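K.L.:
When you get a sec, could you give me coordinates for this:
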Amino acid sequence: MTTPIVIEGWRDVPPALRGATIAMGNFDGVHIGHLSVLRTAHAARPDLPLAAVTFEPHPREHFRPDDQPFRLTLLPAKAAALGAAGATAVFAIPFDADLAAMEAEAFVDQVLHRGIGARHLTCGADFAFGHRRGGDVALLERLAEARGIGVSIAPFVTDAGGPISSSRIRRFLQDAYPERATLALGRPWEVRGEVVHGDKLGRVLGWPTANLWFGRHLEPARGVYAVTVVLPDGREVPGVANVGRRPTLGGDPQTRLEVHLFDFAGDLYGQEIGVRLVAFLRPDAKFDGLETLKIAIAQDAAAARAVLAAPA
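P.N.:
Below is the predicted model:
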């Protein structure tokens, strides 16, 4: 697994990072379709370093800032997944008003050619770029060829439901199908965040939890999940998690992710962990009291242990 160098911009790129074969896209989730773009880029020019060009924030976040959070991966997780796929560098191009207004030809010339010194470009067949998405792959090929840059178009990766896409994966998660998201991503979907203090009720009930906010991550279907948790030291621990607003306790204004780690003792407050959704167990529910809630949590934990112990 490669730990890529992350360059947040396209100006003043060090000479050692110029001259790569470039995979381009938003890469939200870095799913198996995105991995095809990286493989195509490497296959086209295996003699060159492999790098990725992506955009931060996601263009949708720039144009529609009031939308509900929808991201599958934020930049650190995205870069790690791209590195795992072989990218030695990730160019995170700031998507701001200036870039949004940049015409397609200027993007190729200033950003890709002069800025990062691309030697070869690869994207999906639906890649669009430039002001008002005015550039398509045909224009990219013409503009790149004029500058001595090769272009390869990666084929779509499809399953029975059609092309794999970030939007389909979001629907899988919002419809409570994390297993389908896992197949499309090539790994379980993970929420990374800092463990924050709660009201310690889980500890009182005998089920202490680590609490995270979703932040800019997509909110999946509310309910109970079998999960695995990646600790700060890299260890992976099984557990059970609830995504919800705690209706039994009167309801919260913000959805939280509460995770009970099996057979674990330790202080995680203030540390970053990753919670990987493995299976959906049941929808969020309101119980008639804390004792009933405690019984339900015990049943959820037993169900999660059974799922996680089952052969893959």
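
K.L.:
going forward, measure contacts between C-alpha atoms and count neighbours the same way
P.N.:
OK.

K.L.:
wait, isn't residue 13 in contact with residue 113?
P.N.:
No - applying C-alpha atoms under 8 Å, one finds residue 13 not in contact with residue 113, separated by 11.6 Å.

K.L.:
Check the offset of stretch 5-16 from the chain's centre.
P.N.:
Its chain's C-alpha centre and that of stretch 5-16 lie 22 Å apart, by C-alpha atoms, centre = their mean, to the nearest Å.

K.L.:
got the buried residues for that stretch?
P.N.:
Neighbour-count burial for stretch 5-16, counted by 16 or more other C-alpha atoms under 10 Å, picks out 5, 6, 7, 9, 10, 13.

K.L.:
In strands, which of those residues appear?
P.N.:
Among the buried residues of stretch 5-16, the members falling in strands (DSSP state E) are 5, 6, 7.

K.L.:
OK, contacts around the second one?
P.N.:
Yep, that's residue 6 we're talking about. The contact partners of residue 6, by C-alpha atoms under 8 Å, 6 or more residues apart in numbering, come to 79, 89, 90, 91, 92.

K.L.:
The last one too?
P.N.:
Applying C-alpha under 8 Å, 6+ apart to residue 7 gives the contacts 13, 89, 90, 91, 92.

K.L.:
From the residues you listed, keep the buried residues only.
P.N.:
By neighbour count, with 16+ other C-alpha under 10 Å, the contacts of residue 7 hold 13, 89, 90, 91, 92 as buried.

K.L.:
Tell me how far the first one lies from residue 243.
P.N.:
Spelled out, it's residue 13. When distance is defined by C-alpha to C-alpha, to the nearest Å, residue 13 is 42 Å away from residue 243.

K.L.:
How about residue 55: what's its closest non-neighbour residue?
P.N.:
Among residues not flanking residue 55 along the chain, residue 93 sits closest, at 4.7 Å (C-alpha to C-alpha, 6 or more residues apart in numbering).

K.L.:
So that neighbour: helix, strand or coil?
P.N.:
Three-state assignment for residue 93 (DSSP: H, G, I helix; E, B strand; the rest coil): strand.

K.L.:
And this one, please, so the two structures can be compared:
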Amino acid sequence: MELLRGIHNLNAQHRGCVLSIGNFDGIHLGHKAVLSRLVLEAERLQVAATVMIFEPQPAELFSGDNAPARLSRLRDKFVQLAKQGVDRLLCVSFTHKFANISAEDFIEDLLIKKLDVKFLVVGDDFHFGYQRQGDFKLLQAAGQKYGFAVVDTQSLLQQQQRISSSRIRDFLALGELQQAASMLGRKYSITGRVGHGQKLGRTIGVPTANLLLKRRVSPVCGVFVVSILGINGKTYQGVANIGQRPTVQGIRQQLEVHLFDFNADLYGLQLEVVLEKKLRDEVRFDSFTQLKIQIDKDIQLAREWHQLHADKS
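P.N.:
Take a look at the predicted model:
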């Protein structure tokens, strides 16, 4: 799948496509229904199946740390979209300048002149352009004028209970991993590159791989049973803490994962940490000794969980 970072990288070869626009946060089953239709239309019209997303997500630009927790980073979206058969991902830099483009210019300059859209799928509540003046009706009128079909995602998702990123986010915040997985179509996971931490875990015999969470707010927090992918094609078992680590005066959100029966250098590796079960919330302990006692309990519970589910995974 081709990744285009910015509108300025569009050229003549990118004209003529079927297009869907949105955050696609999490790439859940609802998104997959849209993408399936998109790919079918692309094959029918013999053009590229293209997805347009924004970085940062609009709410993150306008609301900052008060924006909803993000389910997936750009890299995660790229991986999942590629699995769905999308040909091209256009990542638009969402700035205040871009947000101030008029709805009419968005349609004429981007959708028509630069992309020559043949088929468009957007959310029925999709708004765009200066002060969000563009809406689905305006796109329908443009489709009639320029000759492309416009459909909304609601027409593609004939479901009793609509799947949404916000509902998945709520389930994750409550530690309801199974409900979140049922909407995602897969277990929720976090990916990231292993960096250097404080190395405090080594002092108590519990070395951890530290993944810096490159997002404003994490949708999950606490201690989890996890499976770890990305090491020599194998799946490893472990336990992870996601949060600010209050006992050691942590100041930023971080994912610390302890791999069972593993002793090798992981620095620089891109890992995927799959959340299997939430054990408890993150709490502050009065001493490092108390923290060590609780970590030992967490490890024992996580090992027992993995042993119990070894034949079911």
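
K.L.:
Would you pull the TM-score for this pair?
P.N.:
Scored against TM-score structural alignment, normalised by the length of structure 1, the superposed chains reach a TM-score of 0.88; 307 aligned residues with a C-alpha RMSD of 2.4 Å.

K.L.:
ok now stretch 51-58 of structure 2, how far from the chain's centre?
P.N.:
Offset of stretch 51-58 of structure 2 from its chain centre (C-alpha atoms, centre = their mean): 12 Å.

K.L.:
Contacts for that stretch next, please.
P.N.:
Applying C-alpha under 8 Å, 6+ apart, the contact partners of stretch 51-58 of structure 2 are 19-24, 74, 86, 88-94.

K.L.:
which residue in structure 2 lines up with residue 285 of structure 1?
P.N.:
Under the alignment (TM-score structural alignment), residue 285 of structure 1 maps onto residue 283 of structure 2.

K.L.:
Would you check that that match makes contact with residue 246?
P.N.:
Yes - Residue 283 of structure 2 is in contact with residue 246 according to C-alpha under 8 Å; the separation is 7.1 Å.

K.L.:
rewinding a little: I'd like the distance between the residue nearest to residue 55 of structure 1 and residue 115 of structure 1.
P.N.:
11 Å.

K.L.:
which neighbours do these two share?
P.N.:
Counting by C-alpha under 8 Å, 6+ apart, the residues touching both residue 93 of structure 1 and residue 115 are residue 10.

K.L.:
before we move on, the earlier item: got a list of what the residue nearest to residue 55 of structure 1 touches?
P.N.:
8, 9, 10, 53, 54, 55, 56.

K.L.:
hmm, 7 Å instead?
P.N.:
Shown in contact with residue 93 of structure 1 (C-alpha atoms under 7 Å, 6 or more residues apart in numbering): 8, 9, 10, 54, 55, 56.

K.L.:
Show the contacting residues for residue 149 of structure 2.
P.N.:
118, 119, 120, 143.

K.L.:
quick one: which of these is nearest to residue 104 of structure 2?
P.N.:
The shortest approach to residue 104 of structure 2 among the contacts of residue 149 of structure 2 belongs to residue 143, at 12.4 Å (C-alpha to C-alpha).

K.L.:
Tell me the counterpart of that closest one in structure 1.
P.N.:
So residue 143 of structure 2 corresponds to residue 144, using TM-score structural alignment.

K.L.:
where exactly do the strands run in structure 1?
P.N.:
Going by DSSP E, structure 1 shows strands at 5-7, 21-24, 50-56, 89-94, 120-124, 150-154, 158-159, 162-163, 190-194, 210-213, 223-230, 236-244, 256-261, 272-283.

K.L.:
Looking at those strands, spot the one closest to residue 83 of structure 1.
P.N.:
Per C-alpha to C-alpha, nearest to residue 83 of structure 1 of those: strand 89-94, 7.6 Å.

K.L.:
sorry, back to before: how many residues are close by the match of residue 285 of structure 1?
P.N.:
Neighbours of residue 283 of structure 2 under the rule other C-alpha atoms under 10 Å: 14.

K.L.:
now do the one 10 residues further on
P.N.:
Applying the criterion other C-alpha under 10 Å, we find 11 residues in the vicinity of residue 293 of structure 2.

K.L.:
Return the residue of structure 1 aligned against it.
P.N.:
Under the alignment by TM-score structural alignment, residue 293 of structure 2 pairs with residue 295 in structure 1.

K.L.:
Now do the buried residues in stretch 123-141 of structure 2.
P.N.:
Of the residues in stretch 123-141 of structure 2, 123, 127, 128, 129, 130, 134, 135, 136, 139, 140 count as buried by neighbour count, 16+ other C-alpha under 10 Å.

K.L.:
Quickly name whichever of these is closest to residue 105 of structure 2.
P.N.:
Proximity to residue 105 of structure 2 was ranked across the buried residues of stretch 123-141 of structure 2 by C-alpha to C-alpha; first place goes to residue 129, at 8.1 Å.

K.L.:
Next up, the contacts around that closest one.
P.N.:
99, 100, 101, 102, 103, 106.

K.L.:
Quick one: buried ones out of the residues you listed?
P.N.:
Buried members of those, counted by 16+ other C-alpha under 10 Å: 99, 102, 103, 106.

K.L.:
Between the residues you listed, which sits nearest residue 279 of structure 2?
P.N.:
When these are compared for distance to residue 279 of structure 2 (C-alpha to C-alpha), residue 99 wins out at 41.9 Å.

K.L.:
Tell me which residues of the longest helix that structure 1 contains come out buried.
P.N.:
The single longest helix within structure 1, with elements called by DSSP state H, is helix 290-309. By neighbour count with 16+ other C-alpha under 10 Å, helix 290-309 of structure 1 contains the buried residues 293, 294, 297, 300, 301, 303, 304, 305, 307, 308.

K.L.:
Quickly note the distance from residue 43 of structure 2 to residue 119 of structure 2.
P.N.:
Taking C-alpha to C-alpha, one finds residue 43 of structure 2 at 12 Å from residue 119 of structure 2.

K.L.:
Looking at the two, which has the bigger crowd around it?
P.N.:
Applying other C-alpha under 10 Å to residue 43 of structure 2 and residue 119 shows that residue 119 carries more neighbours, namely 22 against 13.

K.L.:
Surely the more buried one and residue 16 touch.
P.N.:
No - contact criterion C-alpha atoms under 7 Å: residue 119 of structure 2 and residue 16 do not qualify, at 9.4 Å.

K.L.:
Just give me the match in structure 1 for residue 27 of structure 2.
P.N.:
Counting by TM-score structural alignment, residue 27 of structure 2 lines up with residue 30 in structure 1.
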